[in-house]
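[1] Below: sequence and its predicted model.
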Amino acid sequence: MSYEGWILITGAFVGMTCGIVGVYLILRRMAMMADAISHTVLLGIVLAFMITHTLEGVHMLIGATLVGILTTFLVQWFHSKGVQHDASIGVVFTTLFAVGVILIATQVGNAHLDVKHALMGEIAFIPWNTTEVFGIGIPVATLMLFLVFTVVTFCVLAFYKEWKITAFDPALAASIGLPVAFLHYLFMTLVSITTVASFDAVGAIMVVAMLITPAAAAYLWTDRLSVMLFLSAFFGIFSAVAGYYFAVWIDSSISGSMALMTGAVFLFSFLLSPTHGLLSRWVRPREAAS
């Protein structure tokens, strides 16, 4: 596989995985939780590094996932105590992220871990850090993203009906005996591992863009969940590939260009989608009046 090929494959896995998870975030009206978790997992990564003194290994994923779950728990706890949901997200997100930044500045030292890297990532470096799998050198980040994509796909297929009900009508899900709390925290665990698996490659900014924007664009094209999942994954892949070639063309940040392409896809969908597009909403009343 060529250097360019690994970058495209890695970006595609980020787009697919985040796109699938993002659909449920949009349907649950929890889009800002993606922003919160994508930043607070920095604390989990820093704590894992402080314990193990290495940036390699599954402990990074475990640490970040636990902090992601902690973020979800704290947001729900504050909300249950009367704090508005968006305020709960803002308080928990900023506090945990600030603790992570302070620990980087005071405890991490000379390790290759800094706030700029955490926010922006650097997907161009991904092909250089490889591991042997069946005699083939595969980038570690790409392999991790493939495993997370497999887990996410399995969980979505296994709990498709349950998550569909909880996403659209949590009260009905509870009334028919579904374990709503378990399904919620399982889903937020998937959000956490998806975020941290994408974190090193593309940074927090692109993780937020990939989790929210392709799903929001897909929501404009269809009202069917299965089609929405497919479209969101497709938009994520398209944004990654188009963003890479746009970055090469203008000689700019690859992750930033990929995030920009997600915005371009959303803008196109917002204007031209036949279901909820701005143009179709303008044309239909004129046709009905004529």
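    All right, it came through fine.
[2] Going by C-alpha atoms from here, please, whenever you check contacts or count neighbours.
    Noted.
[3] Residue 137: which element?
    Per DSSP states H and E, residue 137 falls inside strand 136-139.
[4] buried sites along that strand?
    Using 16 or more other Cα atoms under 10 Å as the test for burial, strand 136-139 gives 138, 139.
[5] Sort out which residues of the next helix-or-strand element following it are buried, please.
    Remark: after strand 136-139, the chain's next helix or strand is helix 140-158, criterion DSSP H and E. Using 16+ other Cα under 10 Å as the test for burial, helix 140-158 gives 140, 141, 142, 143, 144, 145, 146, 148, 149, 152, 153, 156.
[6] structure B:
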Amino acid sequence: MSYEAWIILIGSMAGITCGITGCFLILRKLSMLADAISHTVLLGIVLAFLISQSMNGVYMLIGAAVVGLLTAVFVQLLHSSGVQEDASIGVVFTFLFAIGVILITLYAGDVHLDVDHALMGEIAFVPWDTVQIGFLPELPKAFLMLSAVLLIVLVIIFLFYKELKITSFDPAMAAAIGIPVLFIHYLLMGMVSLTTVASFDSVGAILVVAMLIAPGASAYLLTDKMSVMLILSGVFGVAAAIIGYYAAMLFNVSISGSMAAVNGILFALVFFFSPAKGYLFKKFALKKVKYGSEQ
């Protein structure tokens, strides 16, 4: 497969994985928690390296998942103790992220593990970072990691679709009918953690936030059906990866940054022109009603 094809494929996989996971965050009004986890998993990556002395992707995933879950637990504890949710998120993620930065500075300064790499990532280098497993040809590590995480996310959604759907729309009813709301919440946070760290090499932690939120937010404005929203979010994620790549080539800019920017542009288009919830549609409908009442 060509260099260009690998970049588009890996970017598309990151878009699909982040997009479908982000749908549940949007429905639960937890979009900013994605920002928090995308930063705090840096601590998980550092701790995984310090314990294992290895940059193996499996250790990174485990470390990120553990710290991502701890982030959700700490936010929940503070919020249940009376602290506002946005304040809880701000305190937890800045504290854990700061610890991660300090540990990198103290113990991993001579290792290819730096804050810029984790935050800003660059997909242009991903096709060259390959590994060979068994009889398979050499494949990019990011492709293998994203493939594994995408499969895990799809299996979780398939197995717990009803529970995820009900707890997202009406957690009180979900608790009343016996669904373990807290377990589903932390299961989702684990999905977000895995998705975030798997996308590090592709777009970096900061830009993962755009891929986690923008495709799902765009899909939300186009449909009221959960299954359709998941499909549309994946489509938006792929579209942003493809358009973002060619836009980056055209303007000679960062590929990952271009992909994130296209996510924002697609959302803006949907926001204004969505036939159901779009801004212009609502303005037109309001004027039509006002004009009709004056007749």
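    That came through, no problem. Everything quoted here is computed from the prediction, not taken from an experiment.
[7] Which elements pack onto the strand holding residue 137 of the first structure?
    Helices and strands touching strand 136-139 of the first structure, by 3 or more Cα pairs under 8 Å, 6 or more residues apart in numbering; DSSP states H and E, are strand 130-133.
[8] and the strand it packs on, what does it pack onto?
    Where contact means 3+ Cα pairs under 8 Å, 6+ apart, strand 130-133 of the first structure is packed against strand 136-139.
[9] Average offset of the helix or strand where residue 194 of the first structure lies relative to the second structure?
    Element membership for residue 194 of the first structure (DSSP H and E) is helix 180-221. Here the mean offset of helix 180-221 of the first structure against the second structure after fitting is 0.9 Å, by mean Cα distance after the TM-score superposition for the first structure.
[10] Now the element after that helix, going C-ward?
    Next along from helix 180-221 of the first structure, by DSSP H and E: helix 225-250.
[11] Would you mark the buried spots in the next helix or strand along the chain from that next one?
    Using DSSP H and E, the helix or strand that follows helix 225-250 of the first structure in sequence is helix 254-272. Neighbour counts using 16+ other Cα under 10 Å place 254-263, 265-266, 269-270, 272 of helix 254-272 of the first structure among the buried residues.
[12] Residue 235 of the first structure contacts residue 265, doesn't it?
    Yes: because the distance of 7.2 Å satisfies Cα atoms under 8 Å, residue 235 of the first structure is recorded as touching residue 265.
[13] what sits in contact with each of the two?
    214, 217 (Cα atoms under 8 Å, 6 or more residues apart in numbering).
[14] Against residue 83 of the first structure, how distant is residue 77 of the first structure?
    Using Cα to Cα, to the nearest Å, residue 77 of the first structure is found at 9 Å from residue 83 of the first structure.
[15] Also residue 112 of the first structure?
    With Cα to Cα as the criterion, residue 112 of the first structure and residue 83 of the first structure are 38 Å apart.
[16] Of the two, give the one with the bigger neighbour count.
    Set residue 112 of the first structure next to residue 83 and count neighbours by other Cα atoms under 10 Å: residue 83 wins out with 14 against 9.
[17] sec struct for the more buried one, please.
    Here residue 83 of the first structure is recorded as coil under DSSP: H, G, I helix; E, B strand; the rest coil.
[18] out of everything not next to it in sequence, what's closest to residue 281 of the second structure?
    Counting by Cα to Cα, 6 or more residues apart in numbering, the nearest residue to residue 281 of the second structure once its immediate chain neighbours are dropped is residue 275, at 6.1 Å.
[19] And for the one you found, the neighbour number?
    Using other Cα under 10 Å: residue 275 of the second structure sits among 15 other residues.
[20] correct me, but it touches residue 222?
    Yes: with contacts counted by Cα under 8 Å, residue 275 of the second structure reaches residue 222, the gap being 7.4 Å.
[21] before we move on, the earlier item: which of the buried residues of helix 140-158 of the first structure lies closest to residue 190 of the first structure?
    Nearest to residue 190 of the first structure out of the buried residues of helix 140-158 of the first structure is residue 152 (Cα to Cα; 6.6 Å).
[22] Counting neighbours, what do you get for the nearest residue to the closest one once chain neighbours are set aside?
    Closest residue to residue 152 of the first structure apart from its sequence neighbours, by Cα to Cα, 6+ apart: residue 190 at 6.6 Å. Neighbourhood size, residue 190 of the first structure [other Cα under 10 Å]: 23.
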